[in-house]
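A.B. asks: Generate coordinates for the sequence data below:
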Amino acid sequence: MLLSLPYLKKMYPNFPTKILHLGAHLAEEAEEYSANDITDVIWVEGNSKLVDGLKTKLQNYPINSQIYNIMISEKDKEEIIFNITDFDQSSSILEPALTQKLHKTKIVETQKIVGRRLDSYFLENSIVLNDYRLMVIDLQGYELYAIKSLGKLLNNFDFIMAEINLKELYKNCTLLRDLDVFLANHGFVRKETFVNENFWGDALYVRTNITGFSFVSNILNKFNIQYYNFISSRKHFHRALKSFAYTIYYKIKS
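C.D. replies: Presented below is the predicted three-dimensional model:
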């Protein structure tokens, strides 16, 4: 996680203590969750080869954990090809694009797996999300597809922390603007953004009725993104600077 829980708890006093975590891998976040009063986590992991290790790891933490091996799909019960790479944190339903160059990784195995919509799977298995107000998503470019698979269950959440991409790290992956538009149409605003030098990062989306929009936070978010647009290609500097200036102008004007 690039956005730290201590910071988020300070910024949002009613920050949730129960999490739906999509893309568990080996629960690398468990230590931070445990240290920051997270009491319950539903972990969803699509790679069946990781599930035993995930269960073993979570025995070391006092978190009430539920673990489900689900390959998430926007369409229920469709056959999906899952691409396993030699750098297993880059494994994804989507084919590698820029991430192949950044991480020097390649596909070493493919699996055909039946995908499930989360709303259908949760209903069939009586998984109740009533008290789960925070969703964490780390799905190697598949974030928006997973959100859409929740259907009306998206209404349960007040906070969404998602991995974001500024460039196409995977073919047809979710880009930041895709998440912004979709989640804005469902009552969320992006409040926190952190992007690293490899054009991916984390963003926190918060329901508009939970907390007011922060002008300063918005400007810093825009600057962070425009900065990495600049370092990715200097020929775009003037366009990025112009966009940043417009952001400030129109926020002040409004």
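A.B. asks: use CA for all of it now, contacts and neighbours both
C.D. replies: OK.
A.B. asks: ok, now how distant is the closest residue to I225 other than its chain neighbours from Q226?
C.D. replies: Taking C-alpha to C-alpha, 6 or more residues apart in numbering as the measure, I225 lies nearest to V195, with 6.8 Å between them; neighbours along the chain are not counted. With distances taken as C-alpha to C-alpha, to the nearest Å, V195 is found 10 Å from Q226.
A.B. asks: Can you name the element that comes right after the helix or strand where S120 lies?
C.D. replies: S120 is part of helix 118-124 when elements are defined by DSSP states H and E. In the C-terminal direction, the helix or strand that comes right after helix 118-124 (DSSP H and E) is strand 134-137.
A.B. asks: To check against the first, give me the structure of this:
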Amino acid sequence: MEVKLPGGLFRATSTGELIMLTAPLRFAGRLRRYISRRLYGDPDSYLELCSGVIHVGANAGQERDLYARHKLKVAWIEPVPEQFEKLRQNIRSLPDQRAINALIADTDGKPYTFHVSNNDGLSSSILDLHDHKDIWPDVHFVRDITIRSSTLKTALEMWQVDPGQYNALVLDTQGSELLVLRGAQDILRQFRFIKAEAADFESYRNCATVDQIRSYLKAFGFQVRREDRFAKRASGGAYFDILFERV
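C.D. replies: Below you'll find the predicted structure:
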């Protein structure tokens, strides 16, 4: 049965699970957290075991209050200049949080065409949109900028951030998660938790999928601790928040 609730269209499964079929992205984060808590408990409970978070793909730092409630050190990384300035303003009263302006990939100094999206940059990516429109048909790119990449290790060194103070890595990079992870392989084992937002279909062209990320991190000793499905397309496939823990 499909039901329309504030923020989008949902389908109720036989087990009582609500699957988001369509929703404006500005509602998606709030809705998925609410639904996950009601059905499966708090998806952010792992933060109680964290000393700090490196968050790649910061946008404007929407999770800043969540991190502050857990008294975490946070290094935000955001490539788009306008969003970086918003981020800096948003965290200026939070002394344990800092912002880094960088595009993270698997190599240093490579020029990328970065596509900026019309939804306050939430869907911006170095990859072209593909089946993303099946869930969010109103999202499109409005302009391109050229940015040179850095590996995670290089960016942290340039901004004088000690990675040893952070044991969680959060990736919200719209399909380029494997590039980030490959470029960070020298420091991956220092993290206890890695959290990624990813799809199991080609949302962006040639994007990293859930299975690819899971397979890559398995070689570094990470296992899936939690998967929260928060958006599903009618023709098959879904988006997930996936939490990995190193064992």
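A.B. asks: After superposition, what is the TM-score?
C.D. replies: Here the TM-score for the pair of chains, by TM-score structural alignment, normalised by the length of structure 2, is 0.76; 205 aligned residues with a C-alpha RMSD of 2.1 Å.
A.B. asks: that older thread, contacting residues for the residue nearest to I225 of structure 1?
C.D. replies: Listed by C-alpha atoms under 8 Å, 6 or more residues apart in numbering, the contact partners of V195 of structure 1 are 201-202, 224-225, 228.
A.B. asks: Give me the distance between Q89 of structure 2 and L171 of structure 2.
C.D. replies: Distance from Q89 of structure 2 to L171 of structure 2, by C-alpha to C-alpha: 21 Å.
A.B. asks: of these two, who's got more company?
C.D. replies: The residue with more neighbours, out of Q89 of structure 2 and L171, is L171; 24 against 13, by other C-alpha atoms under 10 Å.
A.B. asks: Point to the residue nearest the middle of structure 2.
C.D. replies: Within structure 2, the residue whose C-alpha comes closest to the C-alpha centroid is D172; the distance, by C-alpha atoms, centre = their mean, is 1.8 Å.
A.B. asks: what residue of structure 1 matches up with it?
C.D. replies: The equivalent of D172 of structure 2 in structure 1 is D138 (alignment by TM-score structural alignment).
A.B. asks: list the contacts for that match?
C.D. replies: Residues near D138 of structure 1 by C-alpha under 8 Å, 6+ apart: 22-24, 162-163.
A.B. asks: Could you check how many residues crowd around K10 of structure 1?
C.D. replies: Other residues lying near K10 of structure 1 total 10 when counted by other C-alpha under 10 Å.
A.B. asks: Need the counterpart of Y67 of structure 2 in structure 1.
C.D. replies: In structure 1, the residue paired with Y67 of structure 2 according to TM-score structural alignment is Y33.
A.B. asks: To clarify, my last question referred to D200 of structure 2.
C.D. replies: Under the alignment (TM-score structural alignment), D200 of structure 2 pairs with L166 in structure 1.
A.B. asks: Assign the match of Y67 of structure 2 to helix, strand or coil.
C.D. replies: Assigned by DSSP: H, G, I helix; E, B strand; the rest coil, the conformation of Y33 of structure 1 is helix.
A.B. asks: Name all residues that make contact with it.
C.D. replies: The contact partners of Y33 of structure 1, taken as C-alpha under 8 Å, 6+ apart, are L5.
A.B. asks: And the one 5 residues further on, by the same measure?
C.D. replies: Taking C-alpha under 8 Å, 6+ apart as the criterion, I38 of structure 1 is in contact with 16-19, 63.
A.B. asks: Please identify which helix or strand holds whatever residue of structure 1 lines up with D228 of structure 2.
C.D. replies: Counting by TM-score structural alignment, D228 of structure 2 lines up with F194 in structure 1. When elements are defined using DSSP H and E, F194 of structure 1 is found to belong to strand 188-195.
A.B. asks: now the angle between strand 188-195 and the helix or strand following that strand, please.
C.D. replies: Read in the C-terminal direction, the helix or strand following strand 188-195 of structure 1 is strand 200-207, with elements assigned using DSSP H and E. Angle between the axes of strand 200-207 of structure 1 and strand 188-195 is 160 degrees (criterion: axes from the mean of the first three to the mean of the last three C-alpha atoms, to 10 degrees).
A.B. asks: Show me the contact partners of strand 200-207 of structure 1.
C.D. replies: Taking contacts as C-alpha under 8 Å, 6+ apart, the residues outside strand 200-207 of structure 1 that touch it are 1-3, 158-167, 183, 187-195.
A.B. asks: Over in structure 2, find the residue span the next helix or strand after it aligns onto.
C.D. replies: Next along the chain after strand 200-207 of structure 1, taking DSSP H and E as the criterion, comes helix 215-232. Under TM-score structural alignment, helix 215-232 of structure 1 corresponds to no residues of structure 2.
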